[in-house]
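**Student:** Please work out how this folds:
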Amino acid sequence: MKNKAAPQVSIIVLNWNGWEDTVECLESIYQIKYPNYEILVVDNASQDDSIPKIKQYAQGLVTVESGFFEYNSLNKPLEVFEFPEKEYLNPENIKTDLNPIPSDKKLILLLNNENHGYAKGNNLAMNFVLDKLDSDYILVLNNDTVVHENLLLEMVNAAEEDVNIGCVTPKVYYYDYKGRRDVISHAGETFNLYIGRGKRFCKDQVDDGQCDQSRPVDTIEGCSILFKREVLEKVGLFDPLYFAYWEDTDLCFRIRENGYKLLYVPQARIWHKIGVSWDSYFSYFVIYHYLVRNRLIFMWRFASRLQKTTFSIFFIFYLLANIILMLLKEDLETSKEGLRAISDGINDFRI
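**Tutor:** The predicted model follows:
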């Protein structure tokens, strides 16, 4: 870092029935070139053997094979600090001082008693960090990602340049796009409230330097967001009303409404296994939470009256097209999910 000690970063990785992705993600983090971080895995009551496998990884008993790095056994075993939800919700009861232990020698496990979803699951971990740890930044990172060794160095350096920067996003590549690793998934996004849709820069393009300029953006994808501590303390965390999807967009808008900037930093890079948590794009869960209900909640919250009007016209045609598509596939249940989500999206916003 520039003439001062590196700010401390807490990295939160949410796991739910995905230990193989999680340990690959963890191994990539433990190989980063940054001197002051800690890793927290928050588990949403996984029903597989995630916790035993993650512990075995920490002991050095599970090696990780990846095309992105060579497994490093030299920092194993890791010292594991395990806290069930009832315990870590009251950080004052935790007497262990977690801060002095070296970054690459410890792993904090937070064990939730149920599947709280993306929003609340990450919130519980972020509250633990804010209450118990001395971190200057919190990085929320999907477990189905692999990070470049310079990720934190580039993101923190960029965030430190301007007090008005609230959060930072890296350049996100597809983990595997038809055998390629240089295809961009996300390089920041603009968002149009008149139609309720975002437009990603350089999406699905082979990286040839066309998105190598840092820029302010409207929204940041939730797979990797670096937040300043004071911003979260002022603005708040994810809204658990969403459960999963659109909570990241909601928080980005609240951060911007409070006068902060969102910054895309192309020198920081990750690779994302897009959609591994979806059974299929048109699964009931995605139709219900992502395409319909949560989009409506977000739009009702942030759009002006004119924007709501234009969005409603656009969305009706968009939704009908998807329902017709499902009917053509003789998928009546998914079509019903879409219609039910309209009602819930409007009613839930009133909560």
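**Student:** from here on, contacts and neighbour counts on C-alpha atoms
**Tutor:** Noted.
**Student:** just checking, what's the longest helix in the chain?
**Tutor:** As assigned by DSSP state H, the longest helix anywhere in the chain is helix 305-328.
**Student:** Please compute how far that helix lies from its chain's middle.
**Tutor:** 27 Å (Cα atoms, centre = their mean, to the nearest Å).
**Student:** hmm, who's touching the helix or strand just after it?
**Tutor:** Going down the chain from helix 305-328, the next helix or strand is helix 332-349, by DSSP states H and E. By Cα atoms under 8 Å, 6 or more residues apart in numbering, the residues outside helix 332-349 that reach it are 241, 282-284, 287-289, 292-297, 300-301, 319, 322-324, 326-327.
**Student:** got it, and stretch 217-233?
**Tutor:** 130, 135-142, 145, 155, 166-170, 186, 188-191, 248-249, 252-253, 255, 261-264, 272.
**Student:** returning to what we had before: mind checking which of the contacts of helix 332-349 are in helices?
**Tutor:** 284, 294-297, 300-301, 319, 322-324, 326-327.
**Student:** Whichever of the contacts of stretch 217-233 end up buried, select them in ChimeraX.
**Tutor:** If you want just the buried ones from these in ChimeraX, going by 16 or more other Cα atoms under 10 Å, the selection is:
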select :130,135,136,137,138,139,140,141,142,145,155,166,167,168,169,170,186,188,189,191,248,249,252,253,255,261,262,263,264,272
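**Student:** From the contacts of stretch 217-233, which land in helices?
**Tutor:** 130, 155, 248-249, 252-253, 255.
**Student:** want to put them side by side, so please do this one too:
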Amino acid sequence: MPKVAVILINFKDYAKKYLPECIESLRKQDYPKEDFKIFIVDNATSRETEEYLKNIAPEAETIPNEKNDGFAEGNNIVMRRLLNSDFKYIVLFNMDTVAEPSWLLELVKKAEENPTAGAVQSLILLHPETKKINSTGNLFHFLGFGFCRGYGEEVANFKSENLQPFFYVSGASALFPVKVLKEVGLFDSLFFMYHEDTDLSWRIRQAGYNLVLADKSIMYHKYQFSRSVLQFYYMERNRMIMLFENFRLGTLLLILLPFLVMEVGLFGYALLKGLAKGKIKVYGYFLNYKNWIRMIKNKKEKMKLRKVSDREIAKLIVGKVEFQEIANPILNYLVNPTFNFYWKVVRNFIFW
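**Tutor:** Just a heads-up that it's a prediction; the model follows:
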């Protein structure tokens, strides 16, 4: 069987909450034990956390990291090391999850059956509501908002053959061929957390690869929807960086008007929810010319990589956000219909 690396990220007491059940599910995998290896990156490591990880998961290689590099660079630490190894696939796996015994085998099987797949995502269900869906692949709004397709729906009604292509894989359970990562690069370490999986998936698509759902690779995610000032900052900043770096200039000009309208709405939302400090910090980030130099450099590198036009990418992008956790009358009856209509019209003018 192909050799596979499975990466988990820990931060402080996260492992004490989630690792025992998670690692036990990995021990029960049908995949040959000699053909996959578990790596645990311990962000902001301490003697206590390092010892705990080694005791609870002795079969894993624990990698202490003095800094808290977040999800993005935390995974990069291992992925960078494995690019020139004999591992064929790298799998990212959240610690707050539990996998079915066939999870890894089905994930690899789907990758082997699809040589043009640049990434493969599992069928992610909720926990403890294990009969409901967390994600069947994630969708992407033209203003940079990502959300889980099928969230909260009954898995009994799920039919994979009826699904349309999705835009990006969830980092909670995703497989990447090493050869693809060598070509398109790893996570942008600046992102720290949020949208790093979207940005990488976008690059993979731009390079001409497909993204695939392994519907028989099942895992359960103890998903919690939350928003703090810091989380809001990373989500908003990374959303804007991602749009600028991946869309061509013409596309950015086409979405500028709704982008500005949305900014007014988002600032009002931030004020109401006590998140305004995060939004102001985002604007401060873009007032620093050094950050623009970095973004322009990244954009040029991404443009060199791309084999797929914005016109083709736009076919995978949606004009409305359908996510139960943020559903409200204003979104459902005003924002979504207006922006969806706008996107359906303007994407016909994308010829590049």
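**Student:** returning to that earlier point: could you dump the ones in helices among the contacts of helix 332-349 of the first structure to a markdown table with neighbour count and distance to residue 12 of the first structure?
**Tutor:** What follows is those, written out as a markdown table (neighbours: other Cα atoms under 10 Å; distance: Cα to Cα, whole Å):
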| residue | neighbour count | distance to residue 12 of the first structure |
| --- | --- | --- |
| 284 | 18 | 28 |
| 294 | 28 | 23 |
| 295 | 25 | 25 |
| 296 | 27 | 28 |
| 297 | 22 | 26 |
| 300 | 17 | 30 |
| 301 | 13 | 27 |
| 319 | 17 | 35 |
| 322 | 17 | 35 |
| 323 | 20 | 37 |
| 324 | 14 | 40 |
| 326 | 17 | 37 |
| 327 | 14 | 40 |
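**Student:** so residue 7 of the first structure sits right up against residue 137, yeah?
**Tutor:** Yes: assessed by Cα atoms under 8 Å, residue 7 of the first structure is found in contact with residue 137 at 7.4 Å.
**Student:** ok now the longest strand seen in the second structure, how far from the chain's centre?
**Tutor:** Determined from DSSP state E, the single longest strand within the second structure is strand 210-221. Distance of strand 210-221 of the second structure from its chain centroid, counting by Cα atoms, centre = their mean, is 13 Å.
**Student:** For that strand, name the packing helices and strands.
**Tutor:** strand 97-99, helix 103-113, strand 117-126, helix 196-206 (3 or more Cα pairs under 8 Å, 6 or more residues apart in numbering; DSSP states H and E).
**Student:** so where do the strands sit in the stretch 51-200 of the first structure?
**Tutor:** Applying DSSP state E, counting those that start in this stretch to the stretch 51-200 of the first structure gives strands spanning 79-84, 106-111, 137-142, 145-147, 165-174, 184-186, 189-192, 197-200.
**Student:** now the ones you listed as a markdown table including distance to residue 229 of the first structure?
**Tutor:** Shown next, in a markdown table, are those (distance: least, Cα to Cα, whole Å):
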| stretch | distance to residue 229 of the first structure |
| --- | --- |
| strand 79-84 | 22 |
| strand 106-111 | 19 |
| strand 137-142 | 5 |
| strand 145-147 | 22 |
| strand 165-174 | 9 |
| strand 184-186 | 24 |
| strand 189-192 | 23 |
| strand 197-200 | 26 |
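**Student:** mind checking which of these is nearest residue 14 of the first structure?
**Tutor:** Of all the strands of the stretch 51-200 of the first structure, it is strand 137-142 that lies closest to residue 14 of the first structure, at 6.4 Å by Cα to Cα.
**Student:** State the span of the second structure onto which the closest one is aligned.
**Tutor:** Using TM-score structural alignment, strand 137-142 of the first structure lines up with residues 89-94 of the second structure.
**Student:** ok, and what's touching the matching stretch?
**Tutor:** 2-9, 75, 79, 171-178.
**Student:** ok, and the closest non-adjacent residue to residue 37 of the second structure?
**Tutor:** Spatial nearest neighbour of residue 37 of the second structure, excluding adjacent residues (Cα to Cα, 6 or more residues apart in numbering): residue 5 at 5.0 Å.
**Student:** Report the secondary structure state of that neighbour.
**Tutor:** Assigned state for residue 5 of the second structure: strand (three-state reduction, DSSP: H, G, I helix; E, B strand; the rest coil).
**Student:** re the thing from before, just the closest of the ones in helices among the contacts of stretch 217-233 of the first structure to residue 236 of the first structure, please.
**Tutor:** Using Cα to Cα, those come closest to residue 236 of the first structure at residue 255, 8.8 Å.
**Student:** Aligned counterpart of the closest one in the second structure, please.
**Tutor:** Residue 255 of the first structure maps onto residue 204 in the second structure, by TM-score structural alignment.
**Student:** residues touching that match, list them.
**Tutor:** Residue 204 of the second structure is in contact with 118-119, 180, 184, 210, counting by Cα under 8 Å, 6+ apart.
**Student:** Pick out the residue closest to the middle of the second structure.
**Tutor:** Closest to where the C-alpha atoms of the second structure average out (Cα atoms, centre = their mean) is residue 197, at 2.8 Å.
**Student:** show me the contacts for that residue.
**Tutor:** 168-171, 187.
**Student:** try 6 Å
**Tutor:** If you count contacts by Cα atoms under 6 Å, 6 or more residues apart in numbering, residue 197 of the second structure has them with residue 171.
**Student:** residue in the second structure matching residue 156 of the first structure?
**Tutor:** Using TM-score structural alignment, residue 156 of the first structure sits opposite residue 108 in the second structure.
**Student:** looking at this, residue 174 of the second structure is in a strand?
**Tutor:** Yes: the assignment for residue 174 of the second structure is a strand, going by three-state DSSP.
**Student:** aligned partner of it in the first structure?
**Tutor:** Match for residue 174 of the second structure (TM-score structural alignment): residue 225.
**Student:** how many neighbours does its match have?
**Tutor:** 22 (other Cα atoms under 10 Å).
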